[in-house]
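# The sequence and its predicted three-dimensional model are supplied below.
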Amino acid sequence: MKNIRTLGLYKLPLHVAIIMDGNGRWAKKKELPRIAGHREGIKRAKEIVEVSREIGIKVITLYTFSYENWQRPQEEIAVLMQLLKNYLEGEWENLVKQDIRLIAIGDLKLLPPDTYEVLQKVIKNTAKCQTMILNLAISYGGRQEIIHAVKVLIENVKQGNIKSDEINEVIFSQYLWTKGLPDPDFIIRTSGEFRLSNFLLWQSAYAEFYITPILWPDFNRFQFIEALKEYQRRERRFGKISEQFREKDRK
């Protein structure tokens, strides 16, 4: 693990989530096919995962394929699913070597059977890894996640497993696909768009946001470190005032 103070870091987020946007625009700017942008985007994903592990981030969530992305042309979807499958097949041994556990959230049953099978295999093979969690949001939508959680919760109330007046934020969170994960502290979005795009709607309630105009294929480890430096300049109060946190620090 690299010395985070040497890098100018002293306060890291526990969980970083990234909306990896701009692959298509990157390819268009270079007069390349869209697939070239997606391939370059995978290289950046590998790089950011590796540096995250090196500096000690515990959870990183990558918005890999949204629920709405199923509306794209079938040819592009097929290419993206093949790229995902290739990434999983080629990277799982490296994940084990780096002690990185892979998990995935989303409506995974919509994935092509061969991609789903490889995904589950890598999840199983990395299940005992403990240094970091790599969470892929695939076929994921925040609204879809909340609706799914509500349906399961209603069924549990009907069956008498839980009483309706017992439901609170903590209980509800246990029905989300992100069950067991801390909420993201820091959400990065590349390509300059100012929207969540249906990403971690419940979990992002108190996340810090970082928007950069840099397209994802150009977002390297150096830009990532700069983003983390920006995060450590933020004051997270969670509805309280600064003096309350300063008083807590003095105790």
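Structure's in. What do you need? Residues are numbered from 1 along each chain as shown.

# rest of the way, CA atoms for contacts and neighbours
Will do.

# If you tally nearby residues, what's the number for the residue lying closest to residue 183 once chain neighbours are set aside?
Leaving aside its sequence neighbours, residue 183 sits nearest to residue 203 (CA to CA, 6 or more residues apart in numbering; 5.2 Å). When neighbours are defined as other CA atoms under 10 Å, residue 203 has 17 of them.

# Could you look up the SS state of residue 203?
Classification of residue 203 by DSSP: H, G, I helix; E, B strand; the rest coil places it in coil.

# right, and it touches residue 181 too?
No - using CA atoms under 8 Å, residue 203 is not in contact with residue 181; the gap is 9.8 Å.

# here comes the other one, which I'd like you to weigh against the first:
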Amino acid sequence: MRGANEGRGLLYRLYISRLRRQLAGATVPHHVAMMIDGNRRWARQLGYASAAQGHRAGAAKMHEFLRWCDDLGIPVVSLYLLSTDNLRKRDSQELADLIEIIAELAEELSHEPGWRVRPVGRTDLLPAELARVLADVDERTRDNTGLHVNLAVGYGGRSEIVDAVRSIIAQHDENGGSLEELAASLTPEQIGEHLYTGGQPDPDLVIRTSGEQRLSDFLLWQSAHSEFYFVEALGPDLREVDFLRAIRDYATRDRRFGG
């Protein structure tokens, strides 16, 4: 049995090397957005008593995923960790566990050499301790110029657009402009500048695990021209080979903006 396992491991490593060779010189995404899904289902299938084990395994996988992205030279990655809907709909114990796990993950990521870790979302909706950890991580990594990691926590795409429009209106009002002038001058680019991710490139590729094929209110504005790739594996079961296949698939697509 040991020999069979070693053989499978060798074949897997050889396939990984083959995929990496295929990607040499290929166009990789500048910004990848990841929707990790299936943590609770993974925990149930393995017989765990609560979803916390699934969320913890999913968080560990996201740390690994970020290293894969960094190794491939992808400069920006956004992770969807906690939505505004999650804050309202998850049972209190699962939500408390998830908040603790996210705080631990943010701390871990902030100690990766050179990584810039930035929370995006409504931190005012979060428990005070998690909001404090995210603020500390943001400040600690502010001057780093390596992999830029967006942690979407307390995030909702519709709310983000509303907040952006409110910000534009407030700024316009401070400058003494009229509503008529604002209506005449408002552009998609202006809204983009006031999003939580303002100043960053939009995601080229959005990946979602567990076979689900929906956006779930994630980067609604920014993903207007994104490519999508759906992986059958549950979040904690995501493999590097799944990731490299997604990048290979992206590299072969003929991107058509607006058509």
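Now that the structure is in, tell me what you want to look at. The model shown is predicted, which means the values in this text are computed figures rather than measured ones.

# on that earlier part again, ok, now which ones touch the counterpart of the residue nearest to residue 183 of structure 1 in structure 2?
Counting by TM-score structural alignment, residue 203 of structure 1 lines up with residue 222 in structure 2. Applying CA atoms under 8 Å, 6 or more residues apart in numbering to residue 222 of structure 2 gives the contacts 192, 202, 203.

# rerun at 10 Å
Residues near residue 222 of structure 2 by CA atoms under 10 Å, 6 or more residues apart in numbering: 157, 192, 195, 197, 198, 200, 201, 202, 203, 204.

# residues of stretch 135-153 of structure 2 that come out buried?
Neighbour-count burial for stretch 135-153 of structure 2 flags 136, 137, 138, 141, 146, 147, 148, 149, 150, 151, 152, 153 (criterion: 16 or more other CA atoms under 10 Å).

# Pick out the most distant pair among these.
146 and 153 (21.2 Å; CA to CA).

# what sits in contact with each of residue 203 and residue 181 of structure 1?
What both residue 203 of structure 1 and residue 181 touch, as defined by CA under 10 Å, 6+ apart, is the set residue 173.

# The spatially most central residue of structure 2: helix or strand, and which one exactly?
Among the residues of structure 2, the one closest to the centroid is residue 79, at 1.7 Å (CA atoms, centre = their mean). Using DSSP states H and E, the element containing residue 79 of structure 2 is strand 76-83.

# how far apart are that strand and its match in structure 1?
Average distance, strand 76-83 of structure 2 versus aligned residues of structure 1 after superposition (mean CA distance after the TM-score superposition for structure 1): 0.4 Å.

# In structure 1, what range does that strand match?
By TM-score structural alignment, strand 76-83 of structure 2 lines up with residues 59-66 in structure 1.

# For the matching stretch, list every residue counted as buried.
Neighbour count says stretch 59-66 of structure 1 has 59, 60, 61, 62, 63, 64, 65, 66 buried, by 16+ other CA under 10 Å.

# all helices of the stretch 101-250 of structure 2, in order?
128-140, 157-174, 179-185, 188-193, 240-252 (DSSP state H, counting those that start in this stretch).

# Check which residues of the last one are buried.
Spelled out, that is helix 240-252 of structure 2. 241, 242, 243, 244, 245, 246, 247, 248, 250.

# mind putting those in a markdown table, distance to residue 108 of structure 2 included?
Output for the buried residues of helix 240-252 of structure 2, formatted as a markdown table (distance: CA to CA, whole Å):
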| residue | distance to residue 108 of structure 2 |
| --- | --- |
| 241 | 24 |
| 242 | 24 |
| 243 | 22 |
| 244 | 24 |
| 245 | 27 |
| 246 | 26 |
| 247 | 26 |
| 248 | 29 |
| 250 | 29 |
